[in-house]
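Enquirer: Give the three-dimensional model of this entry:
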Amino acid sequence: MKKLFSSLLFVLAVGTASMNAQSTAMPQQQEKIEVNDAELAQFAEVYQQMRMMNQEVQQEMMTVVQNGDFELQRFNEIHQAKMDPNKEIETTAEEDKKYQAVVTEIEEIQPKYQKKMEEVITESDLSMERYQQMAMALRSDVELQQRLQAILKS
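Expert: Predicted structure coming up:
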């Protein structure tokens, strides 16, 4: 479950930036970008704040699942099957009803955290567009990843 929602939050964090930067044309293939140490340090600070928010939202989502009278493992099994058209899972009518109620509540939580993530980025010295560029570059630029890891360790 933690992995599932972690990936969801990463998508939200990067997706938020991309939604706000969609008016600018992005090249199909990621070009290597120049990132100075100050920008990378700012990105690292935002990244750390995002990780803390990630933990908060994971806890809140787990609480929603548990309050929905679901075991985390069972909810996760059902959720993964619903997200993967190649997976089948047998559920009872009651499980389907509880699952839908939990998903609806989780979907109501997401905009709150998405807004918080946007605020963290806009309060930094990075623009949403620059944050997105850096996040995309970090996916493929090993040297940039290593520089970021060094900052995070210090």
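Enquirer: going forward, measure contacts between C-alpha atoms and count neighbours the same way
Expert: OK.
Enquirer: just the helices in this structure please.
Expert: Ranges of helices in the chain, per DSSP state H, are 2-20, 37-67, 72-83, 93-123, 128-140, 142-153.
Enquirer: what's the angle between the last one and helix 128-140?
Expert: Helix 142-153 and helix 128-140 are oriented at 110 degrees to each other (axes from the mean of the first three to the mean of the last three Cα atoms, to 10 degrees).
Enquirer: please give me the structure for this one as well, since I'd like to look at both together:
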Amino acid sequence: MKKFISSLLFVFAVGTASVAAQNTTMPQQEKIEVSDAELNEFAEVFQKMRMMNQQVQQEMMAVVQEEELELQRFNEIHQAKMDPKKEVETTDAEDKKYKAVVAEFEVIQPEFQKKMQQVIEESDLSMERYQQMAMALRSDAELQQRLQNILKS
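Expert: Okay, the predicted model is just below:
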């Protein structure tokens, strides 16, 4: 379940990056220059988001538990709903609980995205620059290493 929720959070984070990108069309990512100051700022934002991820993960797990649905069972149902090739038999009660959890997640997600955007906006990085750096980090091993070194210190 933790893996599932982590993947949901990844989707939320990617969704936030997508929201940030809605106003800007970026060309194919090329290697970009990132100053140490910018990378330090990015690392600070990243750490704040990591903490927010942990909080929202706990909140999401609590929602599942409040509906008296086992985390593993919720995960099975959700995977089947997301993948048309997977099938799972559910009771009416499970369907009702699952729908209630998903409805609550749909409330949590925009709040989480808004908080993530706020963290970026409160930093010295523009939303566009943050996104450029996030995209560059996906493929630039040197930049990844520099970030890891900052996060370790």
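Enquirer: thinking again about what came up before, turn the helices of structure 1 into a markdown table, including distance to E31 of structure 1 and mean neighbour count.
Expert: Below are these laid out as a markdown table (distance: least, Cα to Cα, whole Å; neighbours: other Cα atoms under 10 Å):
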| stretch | distance to E31 of structure 1 | mean neighbour count |
| --- | --- | --- |
| helix 2-20 | 16 | 16 |
| helix 37-67 | 17 | 17 |
| helix 72-83 | 32 | 15 |
| helix 93-123 | 22 | 15 |
| helix 128-140 | 8 | 19 |
| helix 142-153 | 13 | 13 |
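Enquirer: Reformat the ones you listed as JSON lines; add distance to Q30 of structure 1.
Expert: Formatted as JSON lines, those follow (distance: least, Cα to Cα, whole Å):
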{"stretch": "helix 2-20", "distance to Q30 of structure 1": "14"}
{"stretch": "helix 37-67", "distance to Q30 of structure 1": "18"}
{"stretch": "helix 72-83", "distance to Q30 of structure 1": "28"}
{"stretch": "helix 93-123", "distance to Q30 of structure 1": "21"}
{"stretch": "helix 128-140", "distance to Q30 of structure 1": "7"}
{"stretch": "helix 142-153", "distance to Q30 of structure 1": "13"}
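Enquirer: and Q29 of structure 1, which of those is closest to it?
Expert: helix 128-140 (10.2 Å; Cα to Cα).
Enquirer: Now do the contacts for I150 of structure 2.
Expert: By Cα atoms under 8 Å, 6 or more residues apart in numbering, the contact set of I150 of structure 2 is 40, 43.
Enquirer: Tell me which residue of structure 1 matches up with it.
Expert: Superposed on structure 1 with TM-score structural alignment, I150 of structure 2 falls opposite I151.
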